[in-house]
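Asker: everything below, folded, please.
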Amino acid sequence: MKFGKEFKKKMVPEWAEAHMDYNGLKRILRELREYKQRKHSRDLLDHKIAAVGAPPPNRIISGIELQSSSLQNTNEDIEDQVIDVNTLHGDGCRQFYKTKFLRQSEEGGEIEVTFFKKLDEELNKVNTFYKDKVEEVKQEANHLDKQMEALVALRIKVKKPKQYGSNSKGHRNSAVPLTSNKSSAADASGNEPMGLTSESKQHQREPSPGPSEVNPTQIKNPGSDDREVLNIYDYREDPLEVLEHVKIKNTLESPISTIKGVFKDSREEELSFGKEELKRVEERLRAVFIQFYHKLQLLKHYSFMNLSAFSKIMKKYQKITSRGAARSYMLIVDNSYLGSSDEVTNLLERAEATFIQNFSNSNRREGMKSLRPKAKREKHAVTFFSGFFCGCSIALMVAIILRMEARKLMDKEKGAQYMKNIFPLYSLFGYITIHMLMYAADIYFWRRYRVNYAFIFGFKKGTELGYREVFLLSSGLAVLALGGLLANLHLDMDSSAEIYKTLTELVPLGLLILVLAITFCPFNIIYRSSRFFFIRCLFRCIGAPLYPETSPDFFLADQLTSQVQALRSFVLYICYYGLGEYSRRQSKCHSHGVYNTLYFIIVVIPFWMRFLKCIRRFCEEKDVKHMRNGLKYFSTIVAVIIRTAYELKKGKTSWMVLALICSAVATTMNMYWDIVIDWGLLRTKSKNKYLRDRLLVSHKIIYFAAMVLNVVLRLAWMQLVLEFKLTTVHKMTISTIIAFLEVIRRGIWSFFRLENEHLNNVGEYRAFKSVPLPFSYYDEDAEKDD
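Answerer: The predicted structure is shown next:
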């Protein structure tokens, strides 16, 4: 693989614009090479003309003279005479580099001047970005040191409450700190972290330990065996004095914490020195350390990739021009902050030591598994079985169609009854399968256009499913559903199986139980981590607004709003099998008041969850945009209720008019929100007219086609209200097709929605999520107030 493609593939997607513009520099070198080739062709022509004795023009003679004079100097060591790099100092002691090309008077010199000007701009850009990010992680390391100090004090208080009372000495954690053991005044100010200075300076600044500071004390971790101990050293101060300045942040991440936050004026609570509180703090700090370590890894990778890019581009320049400027310029690059700074490496080592000591019982292997999870590897078996199940699904589908045509099932009254009773039960699996296929297609295109969907959804590295795995699951589900439908159809049509007719209708129920059993199976089979991630997100959606909204939560809730017919199928299963309708070979569910009530409620639930989420975000962020989004979902709730009422009360013209008005208002609001807010399109002042400034898909017609298709598919509900007469198509088939079209529309929406989210992250260089710290210090709050 060429370096340019590898560089683009391995760069941090959210920092793409902060990386060196390798392709831009290559274009300048390509222009320089083409100029050199044209010049070489002219020189050859001049030599041929001179060989036959024809007097060349003055321009050509001068060119030969210039070339001959340049050839005389090729053997000289002119490396230091090609470029002169000056180091300039800007605001905040920042260094900037400006290169002067000393051969500008030669032919093609203007292009080389442009190249070095662009090269300086990229070096200054990369250097500035890297230094800013390093400063951010250094400040975060200071905060983490204070958090660890409070955690160690809390551990001491919880594990040895009597031995380490107010009159006894405190203790310090033996793990390597992220910041230094300076004087107490320096620690309190937190101005300069020790972990970012050289080792020699650290040894000079660190005070020699006294006798009371080197006696280790072993304290058992709660819930551990006798071999798992925590090594700590003596503090100069009582741990209680540290804890007196500390409060616990209430992040409102659970229903209980949300309720407490609502009924309390402050979102902070006093320490209770309990084991449950200690466990909760340790879990949050563990997540903070893993995220911090991930940031350091990204910064180290950023530095390595850009240094490699500068080296590669200078080698290309040297190859094209035969000038020896690469060594001089790379010396400047290596001495720049990007190439010479080792703060990130030091912080990585210290973060590893601290994490292993405090969060993995000094077990390095277990600690590194958490800090550096292995990337997921593609398996050939997944591709094989995906193709196998896909072929089986197509074969089963053809067999079902041929079976129905051979028996003329749709021309008989029995066929209509079958469509009314059995087909809705199996259509549930069809809705799920088509949704999973659309999700697999979305993943494929997200990867192709480098949309970091794993980061947006918060998937743990190595556990996210690729499009092959999702396609395998969807094709496997399709085989189960189509196989059950064919078996059910065969037994229904076979006269010899008359005694099994009641039993055959239990086939779809058995399939549903099997799918639910696999979904909630606690064993480590069939992508358990992804299944549990889905279950947690679903539970958080149902518990809205007691849980804070996260990206996977709102994304799943939006997907559920397009699965109204699938949710109604669940209600149909309850009625059909719970009330014994299957044994009478006819569906009379609408005659039951409980079923009609559930028929209303189940449709409203997805939109209601999104409405409550919007209300919570409005209360937390005070952003009117969330209130407008909530009104959009509320209008959809009203429209869905009116349409459902019209469906149950046939022949009522007033209900039809009301359903049309409410649905039109809700559809208009939803279309505007889809295209303008979620997709970020229809920007009149954009450089891409009626689109965004940034587009991942190069063909602009794709965006316009998606907008038109979104409008058309949004209006598909009109068929359900107006009921256009299609005599050749059964009504159940029409409603199923419309439900499939809504799922397809949601799949298209999903791609552009995440593309817009990804571009927003790119615009803000947001490559990692912020994890809230568990402790809050009183002195920090006072500084904020000041």
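Asker: okay, CA-based contacts and neighbour counts for the rest of this
Answerer: Noted.
Asker: give the next helix or strand downstream of the longest helix anywhere in the chain.
Answerer: For the chain, the longest helix by residue count, based on DSSP state H, is helix 109-159. Downstream of helix 109-159, the next assigned helix or strand under DSSP states H and E is strand 171-173.
Asker: name the helices or strands packed onto that next one?
Answerer: Strand 171-173 is packed against helix 109-159, strand 229-234, with contacts defined by 3 or more CA pairs under 8 Å, 6 or more residues apart in numbering; DSSP states H and E.
Asker: how about JSON lines for those, with distance to residue 684 and mean neighbour count added?
Answerer: Below are the helices and strands packed on strand 171-173 laid out as JSON lines (distance: least, CA to CA, whole Å; neighbours: other CA atoms under 10 Å):
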{"stretch": "helix 109-159", "distance to residue 684": "30", "mean neighbour count": "19"}
{"stretch": "strand 229-234", "distance to residue 684": "62", "mean neighbour count": "19"}
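Asker: with respect to residue 398, which of the ones you listed lies nearest?
Answerer: Among those, helix 109-159 comes nearest to residue 398, with 58.2 Å by CA to CA.
Asker: helices or strands up against the closest one?
Answerer: Using 3+ CA pairs under 8 Å, 6+ apart: helix 109-159 touches helix 22-51, strand 95-101, strand 171-173, helix 239-243, helix 275-321, helix 337-340.
Asker: of the ones you listed, which is nearest residue 412?
Answerer: With distances scored as CA to CA, the stretch of the helices and strands packed on helix 109-159 nearest to residue 412 is helix 275-321 (62.7 Å).
Asker: structure for this one too, so we can compare:
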Amino acid sequence: MKFNRRLQAHLTPEWRKQYIAYGRLRELIYAAQDSSPSQGDVQAYEEYFEEVEKDYMNEIKLELDKVEKFFKARELMSKSKFATLKSEAEKLKRLSLSGHQEVRITHEEAMDLWSNAVKVGKGGEKTKSVKRAHPKHNRTRITKSHVTSRLKALKLAFSEFYLDLILLQQYQVLNREGFRKILKKHDKEWRTSTGLTFHLSVIMNSYFVTSVEIDNLILQVETVSIETLEGGNRRRAMNRLRVPALESDRVSHSSTFFLGLNVGMSTVLIVVAVLVGVFLANFQSPVSCKTDYSIRNYTLYASNGSFGNQSFGNESYGNENCISGDWVRVSAVKMFRGSLYVALIITLIGVNTLGWRMRGVNHVLIFEVNPRDHLTAYQLMGIGTFMFVTWLTCLIGFFVTCQCWSGKFAFLWPIAVWVIYLLYALNPIKILQYSSRKWFLKIFRRIVCAPFYSVNFPDFWLADQWTSMGGVLLDFYFTVCFFIHMWDKDPGDQNCTICTSVGNGIRPLLAGLPSWFRFAQCVRRYNDTRKFFPHAVNAGKYLTGVVEVIFSALYHHYKETGGAPQTGPFFYAWIVSFVIVFVYKLYWDLVMDWGLMKAKYGFLREELIYRLKALYYVAIVEDAILRLLWILKVTVFQTDADRFRTELLGGLVSVLELIRRFVWNFFRLENEHLNNCGEFRATRDISIKPLSRSDKKEARDDANVEAERSRPVAFAVSSV
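Answerer: Alright, predicted model coming up:
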């Protein structure tokens, strides 16, 4: 492999600009050679290369100075951080001495323990490590569970710090090799030995080449981890410090096989589903299930359930709609639709992950997941395609059961899809990507409980995905409502609008939840940072989404109670809110989330990761067009009398919204990655404050320490 390709494959993306500009220096060599005079004019030839070589060596010196400054700064930061972590490890070890139920320390140390906190990641939660037994007692109580929690956080901090050291060591090696390679090429192409002389006299004596501080720090981190954190267990310590491949994610053969198997099965099942559907359409017109008294009379016309800006659809009311030949098709579309979207979005996020990895966007750091244990792009796509296989299997089962057995039991198939999804997500056994599922459920809990948790990037990114999947909640509610109120009821007990009416407030509530979650998160971020812009302004964007849902609900409730379909104040308020939401969100997508629309750079931005500029312009147009699909909700969806066609069109709009979100993801993470590059942030920020503010006390001998403890404070370490 050519060195430039190896450099691009192994460099740390966030430090890209701090590496030797090998490609540019190589081009300077070739450009100078192409512009050189004829070798027949010896004097002119020698004078030309003498001048060019002087300029070239100046470029080499500038690159060397850049590398030296960056390496020294990172090395100094690493030494300071190691001193803090080592001090914390030693103090924590003293608190967790085996066989001791109480640890006696000074009153000042007790106060330090009381005020100390552990912070993990940007905006992470702070967890108190010490609890007072009672304000009246001059005692502070710390349990083993608290010590264990702090020890776990400290191990995580050491593992992240170790990864940072390995990246810095790799930086050192790659730049050393880069200078050697480029100077060797310089001598070869220009037929001189100046490069060798410069390499031996300057490069080999430079600080970043001669320094062994990083190697020593790596050994010290390993020693502390083995002896202090893991009690001498070398295997366990080194397994925790294990560094993932520094190049692109290695492709697992099992993951690719599983993905390929699912894609092949999906292809076959799609063909089978189409053939079965065509067969039933040709021989049973309209498509209908075998007669089943308790369910045959239901026609369930309801919302289109479209994504993004929720509406409640083209509904017909009255008991006459409960007896119709289209009820199977309309109901099946609504009950199968939401689960299909879940499979699709997971597959698309897998494609997103593959694109980020190929272009060097460090999504692992941005999402703050464990770099040693996370889902790869192929695993994500494998999960999504497996869900699609499950969905297709249940759809075919629905067709066959409906035609050959019982219409009543045919409707168990759509609920079976959701049951399989939930069993996978909530499975407590440590199999099937347990750590990743646990991470997802943790983020999901933080979203639902907003604004009571601080907000990190994964929190609001996943909540943004839900703003494009609000229709899943509506379709899931329809499925559950159907089985509760309509699945096994006698015709006399039918209420065919109970699952589609907005009068009970459930459907508007579900439609507005995704926007509410993001609004609450923005409010929390404003409360934490006190920055009106962008957080308070961003909260206003999602508040307009909630207002749009409210006006939509009022308009459809007005229709239910006999109001004119296209008149009235609520209809016009709904239209105005749609326009405001469209302008507000489009501006935020392009300017804030993507960082584009800078006129100086052709309405893009200064730095671009994706090579083709045309992709950015296409994405801008695509985002605007797909956000305009709300027009269909106030035109076609409100006037088309064909309910089945309306539901299918609503499903298509939903898929297009997912595609819009899929494209949005590429540029949103690109912008976040560039922000991390500006801060040279390549690993998660795991900062642990020292237990004591005064390190001098740790250096005192035992006699002085005992003399200082005139007012002892006991820490009772209880057994758990």
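Asker: TM-score them against each other, please.
Answerer: Once superposed, the chains reach a TM-score of 0.82 (TM-score structural alignment, normalised by the length of structure 2), with 634 aligned residues with a CA RMSD of 3.0 Å.
Asker: rewinding a little: wait, which of the helices and strands packed on strand 171-173 of structure 1 is closest to residue 759 of structure 1?
Answerer: Among these, helix 109-159 comes nearest to residue 759 of structure 1, with 18.4 Å by CA to CA.
Asker: so for residue 757 of structure 1, which of the helices and strands packed on strand 171-173 of structure 1 sits nearest?
Answerer: Proximity to residue 757 of structure 1 (CA to CA) singles out helix 109-159 among these, at 21.8 Å.
Asker: what ranges do the strands span in structure 1?
Answerer: Remark: strands assigned in structure 1 by DSSP state E are 83-89, 95-101, 171-173, 217-220, 229-234, 246-249, 268-269, 775-777.
Asker: any chance of those in a markdown table, plus distance to residue 26 of structure 1?
Answerer: A markdown table is the format used below for the strands of structure 1 (distance: least, CA to CA, whole Å):
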| stretch | distance to residue 26 of structure 1 |
| --- | --- |
| strand 83-89 | 19 |
| strand 95-101 | 18 |
| strand 171-173 | 52 |
| strand 217-220 | 60 |
| strand 229-234 | 55 |
| strand 246-249 | 51 |
| strand 268-269 | 55 |
| strand 775-777 | 49 |
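Asker: how about those strands, which one is nearest residue 482 of structure 1?
Answerer: Here strand 246-249 is closest among these (CA to CA), at 52.2 Å.
Asker: thinking again about what came up before, compare the helices and strands packed on strand 171-173 of structure 1 and give me the one nearest residue 719 of structure 1.
Answerer: helix 109-159 (54.8 Å).
Asker: need the contact list for residue 522 of structure 2.
Answerer: Neighbouring residues of residue 522 of structure 2 by CA atoms under 8 Å, 6 or more residues apart in numbering: 535, 536, 538, 539.
Asker: any idea what the last one aligns with in structure 1?
Answerer: Taking TM-score structural alignment, the alignment pairs residue 539 of structure 2 with residue 630 from structure 1.
Asker: state the distance from its match to residue 478 of structure 1.
Answerer: Look at residue 630 of structure 1 and residue 478 of structure 1: by CA to CA, to the nearest Å, they are 36 Å apart.
Asker: out of the contacts of residue 522 of structure 2, which comes closest to residue 626 of structure 2?
Answerer: Nearest member of the contacts of residue 522 of structure 2 to residue 626 of structure 2, counting by CA to CA, is residue 538, at 20.7 Å.
Asker: now the nearest residue to the closest one once chain neighbours are set aside: how far from residue 469 of structure 2?
Answerer: Distances taken as CA to CA, 6 or more residues apart in numbering place residue 522 nearest to residue 538 of structure 2, at 6.5 Å, with adjacent residues excluded. Remark: distance between residue 522 of structure 2 and residue 469 of structure 2 (CA to CA) = 19 Å.
Asker: residues in contact with the counterpart of residue 771 of structure 1 in structure 2?
Answerer: Residue pairing (TM-score structural alignment): residue 771 of structure 1 is matched to residue 686 of structure 2. Shown in contact with residue 686 of structure 2 (CA under 8 Å, 6+ apart): 119, 120, 121, 156, 157, 160.
Asker: the match of residue 539 of structure 2 contacts residue 611, correct?
Answerer: Yes - taking contacts as CA atoms under 8 Å, residue 630 of structure 1 lies within contact range of residue 611: 4.8 Å.
Asker: ranges for the helices of the stretch 201-350 of structure 2?
Answerer: Here the stretch 201-350 of structure 2 has its helices, by DSSP state H, counting those that start in this stretch, at 207-210, 213-224, 234-241, 253-283, 327-358.
Asker: winner for burial among those?
Answerer: Most buried of these by mean neighbour count (mean count of other CA atoms under 10 Å) is helix 327-358; its value is a mean of 21.
Asker: in structure 1, what range does that helix match?
Answerer: So helix 327-358 of structure 2 sits over residues 417-448 in structure 1, by TM-score structural alignment.
Asker: distance from the matching stretch to the middle of the chain?
Answerer: 24 Å (CA atoms, centre = their mean, to the nearest Å).
Asker: just the helices in the stretch 551-700 of structure 2 please.
Answerer: So, for the stretch 551-700 of structure 2 - with DSSP H, counting those that start in this stretch - the helices run 569-587, 613-627, 636-639, 643-678.
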